[in-house]
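>>> give the three-dimensional model of this entry:
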Amino acid sequence: MTILDNRPHSAVVVIDVQVDVMAAAHERANVIASIGTLVERARESQVPVFWVQHSDADMAQGSEGWRIVPELSQQPDEPVVHKRYGDAFEDTTLEDELLKRGIGRLVIAGAQTDACVRSTLHGAFTRGYDVTLVHDAHTTEDLSSWGAPPPAQVIAHTNLYWAHQTAPGRVAAVGSAAGVEFAS
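From the prediction side, this is the model:
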């Protein structure tokens, strides 16, 4: 139901599952395993997988901490989007890459739930995409010492509110890595 014309295809977008970002992630091993399941299912269904990598002063592009976690393998034909802002659309090639492939529906996983995942969810939805959040394939670190809720609550709240997100002509949904539908 995307409002984007002539864009019937789906893609998986894996956000910032980088060594430094995932170092202190809540349920790290389980989330990485779920992302692995999601990525393999997408590949089997011939659904493109996009890898998003953040860089900034604390995580330089090309550094060891900037790399995708070793448990996940990016295929040579899978696009990589380099970003410097929370929303993976801001000042990146993501929109152009999706347009070239006729993609209007995104399945989103990665880190961090309360920052880049949330920013990209909203960025995609306001740009007209149908957006599915994979409830068992996103995570964040514990920021409760700065006043945030514990990570499990941040993740649960994001899953809850995204399941009820609405806008004209677009679909927001939540699904599992093993069961999410790639076609609308």
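>>> only C-alpha atoms from now on, for both contacts and neighbour counts.
Noted.
>>> for the spatially closest residue to residue 80 that is not a sequence neighbour, what are its contacts?
Leaving aside its chain neighbours, residue 80 sits nearest to residue 51 (4.7 Å; criterion: CA to CA, 6 or more residues apart in numbering). Residues counted as contacts of residue 51 (CA atoms under 8 Å, 6 or more residues apart in numbering) are 13, 14, 15, 16, 74, 78, 79, 80, 81.
>>> in three-state terms, label residue 51 for me.
strand (DSSP: H, G, I helix; E, B strand; the rest coil).
>>> to compare against the first, here's another:
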Amino acid sequence: MTPTTALLVIDVQQGNTAEGWDRDAVVGRIAGLIDRARADGVPVIWIQHEAGPFVPGSDTWQILEQVRPGAGDTVLGKRYLGSFADTDLKARLDALGVTRLVLCGAATDACIRSTAARSQIEGYDTVLVADGHTTDEGPWDLPLPDGSSVPVGAREMVAFTNFVVGDTEYPGVRTEVVPAADVTW
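Got it, this is the predicted structure:
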């Protein structure tokens, strides 16, 4: 039987998670998802950022010890925020017969957000693991149109991303935002 769902583990690297909000709990939930996917024969595809400070072989680039690719997993390097940009991810998914992606990893405001959006645009049913992604604690001072700014922390960024992904609609695409415990294949 050809799998229709794949687990996409995005940039769970030392440089993306060192200051991550709720890091240990998020990584623990990701580890649980990986174990479940492997046990159920669901393809696990790892995305590993390889640009900027994420120089291949560097400490920053390394995938966390707690969640390592296993035999049979696919590891795909990328140079841009979105996992589909300038990679063969779509071709690999199509070759596996994948029509539904479960997304987890880091960083919420960058690689998770852009990969979720592109997944939906490409026509994949998309499941964002609500408690399975993180980003740096922040806060960030986000600019407003009047020139002032508003401070936003990681918790708010995670909540906002969950809302935006869950509220986005594309023709023929089903989108879900669910906690790790409720993920089904």
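>>> quick revisit: which position in the second structure aligns with the residue nearest to residue 80 of the first structure?
For residue 51 of the first structure, the aligned position in the second structure is residue 46, judged by TM-score structural alignment.
>>> residue 66 of the second structure versus residue 24 of the second structure, what's the distance?
Using CA to CA, to the nearest Å, residue 24 of the second structure is found at 10 Å from residue 66 of the second structure.
>>> what of residue 43 of the second structure?
19 Å.
>>> compare the two (neighbour count), which wins?
Legend: neighbour count by other CA atoms under 10 Å for residue 43 of the second structure and residue 66, higher for residue 43 (21 against 11).
>>> show me the contacts for the more buried one.
Residue 43 of the second structure neighbours (CA under 8 Å, 6+ apart): 3, 5, 6, 7, 37, 73.
>>> which residue in the first structure lines up with the fourth one?
Matched to the first structure by TM-score structural alignment, residue 7 of the second structure sits across from residue 12.
>>> what's the mean distance for the helix or strand hosting that match versus the second structure?
In this structure, residue 12 of the first structure sits in strand 9-15 according to DSSP states H and E. Mean deviation of strand 9-15 of the first structure relative to the second structure after superposition (mean CA distance after the TM-score superposition for the first structure): 0.4 Å.
>>> could you point out which element follows that strand?
Using DSSP H and E, the helix or strand that follows strand 9-15 of the first structure in sequence is helix 19-22.
>>> list the buried residues in whatever helix or strand comes next after that following helix.
Using DSSP H and E, the helix or strand that follows helix 19-22 of the first structure in sequence is helix 28-44. For helix 28-44 of the first structure, burial by neighbour count (16 or more other CA atoms under 10 Å) applies to 28, 31-42.
>>> and the strands in the first structure?
9-15, 49-54, 80-83, 103-111, 130-139, 166-167, 170-175 (DSSP state E).
>>> what is the longest one packed up against?
If I follow you right, that is strand 130-139 of the first structure. When contacts are defined as 3 or more CA pairs under 8 Å, 6 or more residues apart in numbering; DSSP states H and E, strand 130-139 of the first structure sits against helix 28-44, strand 103-111, helix 118-126, helix 151-163, strand 170-175.
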